[in-house]
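Colleague: Provide a 3D model corresponding to the input given below.
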Amino acid sequence: MRRIPLSLLIAAACTAHAGQQSGGSDSGLLGGGWYIAPVGEVTYTGNAPGHLDYAGGFGLGIGKMLGDFNIEARPLWVHYSGNAATHGPRVDLSSDLWGGVVDAQYVFSRGAWQPYAVIAAGGATWGTAGVRSTRFLGEAGAGIQYAVTDTFLARADLRYRANLNTDGTGPGDQNGVVANLGIVLPID
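Modeller: You can find the predicted model right below:
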């Protein structure tokens, strides 16, 4: 059931890219402009094995290239897996994070290889169906984009995510390292 949204995301990205190709874009991504950036992510929290130690998810960034900066809003969904076996039966700790961040990416060069530094901030709701908590998300990291064509970039980055509990309910802070892999496609 969770594959349907990801399939729709991929189909939307490919449709936008195909439409841009047939429309005869004048500048593409290397000339700046609006873009979408579907991304998959893997998170490692460093917690004890089985205690929400890893997660996987996806997001869809919508951004604008402004000189040396990319400003991007990225709604995201992340599924944390885990079971706890402390004193008694196993307890399912699987949790879903729904939220979003706004990225500020500083791109060091706009050639074929585009290294960048990123900071981001946002919020989310996180937990199981019975217990949800409000979260602050803060991220900092670095990555690289590669211009496969002037209308198609491949992107990868590594970030540290602070996932902080702001309302005192649900699991405590779940900070960790996030690896993102995605593409960037023009929409204007």
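Colleague: could you use CA atoms for every contact and neighbour count after this?
Modeller: OK.
Colleague: host element of the residue lying closest to residue 153 once chain neighbours are set aside?
Modeller: Spatial nearest neighbour of residue 153, excluding adjacent residues (CA to CA, 6 or more residues apart in numbering): residue 147 at 4.4 Å. Taking DSSP states H and E as the definition, residue 147 sits inside strand 132-149.
Colleague: the chain: strands as residue ranges?
Modeller: Using DSSP state E, the strands of the chain run over residues 33-44, 54-66, 69-81, 83-84, 91-92, 95-107, 113-127, 132-149, 152-165, 176-186.
Colleague: any chance of these in CSV, plus mean neighbour count and distance to residue 6?
Modeller: Below are the strands of the chain laid out as CSV (neighbours: other CA atoms under 10 Å; distance: least, CA to CA, whole Å):
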stretch, mean neighbour count, distance to residue 6
strand 33-44, 21, 9
strand 54-66, 20, 8
strand 69-81, 20, 10
strand 83-84, 16, 25
strand 91-92, 14, 24
strand 95-107, 21, 14
strand 113-127, 19, 19
strand 132-149, 19, 22
strand 152-165, 20, 18
strand 176-186, 21, 13
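Colleague: and this one, please, so the two structures can be compared:
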Amino acid sequence: MPKQNLFAIALLAGMSMQPLVQADDHYRSDRWDDHYQDDRWYIAPFASYVDTGGDRNASNGWGGGMGFGKIIDEHFNVELKGFYEGFNGTNGAWSLTGGTADLQYYFFRDKFSPYTVVGVGGMNSCVSGNCGAGIIGEAGVGFSYELHDNLLVRSDVRYRYNNNLNAHVQPGTDEFHDMTVNVGFVIPFGDKPKTLAQRADTRVEPVAITDCATLDSDGDGVNDCLDQCPDTIKGGVVDAKGCLIRLVLKGVGFKFDSEELTPTAQGILDGVAQNLIAHPQSNDIEVQGHASSEGSHDYNMALSQRRSASVVDYLKRKGVANKLIAKGYGETQPIADNATEAGRSENRRVELIWVEE
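Modeller: Below you'll find the predicted structure:
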């Protein structure tokens, strides 16, 4: 691959890091990054295809390696990675052995999760018995796809800069520009954390006991003698104690192409705020914004984030004491058919999710 093409790949990878700064500025006030539940360690075996870029006077080759990393929060992973690569050249067979410390930035976490990555490290290069150690820097883009809670497929493409620090492994230059395509798996250790809503997304059936067994004053499916959260908001999903874990705010609408709440929506949120204040729960609450499939993915993600942040701001102004976390999901979690207007209307919604303590 010509050097100018490799430099173009590096430039694109660097430009893709710009949303990191923008996202940090946009979401810092809501602090929902700090509440991301998954912080597991993992291993990541992978195979590599190497495009040597022309500097080494060599053919393309293959390799592989292993990463060991940790999920930090909603956006970041850190990972230590070791690798070996080999290929043939005009001066003989090449072997590259090295490792990097990587920082991965995920734009969002879902079944399909795109990310950018930068890494720095060292590499020992050998050709025809002539070896030398040098430094490397990598930048690229990739994605992971979740097959199971403990198994993800991952792939990325990276530009690599290598300087052998006057080792003269190959006459004429100590600087090399390669591209690698990596494909492998991510295997997290332990169970994936779940929210309360994921643990119990259906209404609890009443428990048959004596006396107040037939009484359910707030209609939440839990008998009054077991209900520790009376006067639950209608339509909410509760746990065995009658306390809310999920609430879809029906009728909470916004002005067209805006995060500004309609007067009707404000009235509904006034009632929600009064209930949360009158019957407090200590859990943090994730305020989720959802959209229909109209518009692009990026547009819907940004709009749903702004709208969830608008609901958070309104509830805080009304005196809700819970820590409220704004999160936009765009069109990624539909509950109805986007092929009909009725279904799209259902998908344009706001949900409150009580986060497990």
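Colleague: can you name the residues that contact the residue nearest to residue 153 of the first structure?
Modeller: 30, 111, 112, 113, 114, 153, 154 (CA atoms under 8 Å, 6 or more residues apart in numbering).
Colleague: so it versus residue 114 of the first structure, what's the distance?
Modeller: Residue 147 of the first structure sits 8 Å away from residue 114 of the first structure, going by CA to CA, to the nearest Å.
Colleague: ok now do the residue nearest to the spatial centre of the first structure, which residues does it touch?
Modeller: In the first structure, the centroid-proximal residue (CA atoms, centre = their mean) is residue 59; its distance is 4.7 Å. By CA under 8 Å, 6+ apart, the contact set of residue 59 of the first structure is 38, 39, 40, 41, 74, 75, 76, 77.
Colleague: tell me the counterpart of it in the second structure.
Modeller: When the two structures are superposed using TM-score structural alignment, residue 59 of the first structure falls opposite residue 65 in the second structure.
Colleague: please tell me how far the nearest residue to its match once chain neighbours are set aside sits from residue 123 of the second structure.
Modeller: Excluding its sequence neighbours, the residue lying closest to residue 65 of the second structure (CA to CA, 6+ apart) is residue 83, at 4.1 Å. Distance of residue 83 of the second structure to residue 123 of the second structure, computed by CA to CA: 9 Å.
Colleague: and for the two, which residues touch both?
Modeller: With the criterion set as CA under 8 Å, 6+ apart, the overlap between the contacts of residue 83 of the second structure and residue 123 is 97, 98, 99.
Colleague: dump the residues you listed into a markdown table; add distance to residue 179 of the second structure as well.
Modeller: Below are those laid out as a markdown table (distance: CA to CA, whole Å):
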| residue | distance to residue 179 of the second structure |
| --- | --- |
| 97 | 15 |
| 98 | 15 |
| 99 | 15 |
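Colleague: ok, these vs residue 76 of the second structure, which is closest?
Modeller: Proximity of those to residue 76 of the second structure (CA to CA) peaks at residue 99, which lies at 19.5 Å.
Colleague: just to revisit the earlier point, map the residue nearest to residue 65 of the second structure across to the first structure for me.
Modeller: Per TM-score structural alignment, the equivalent position to residue 83 of the second structure in the first structure is residue 76.
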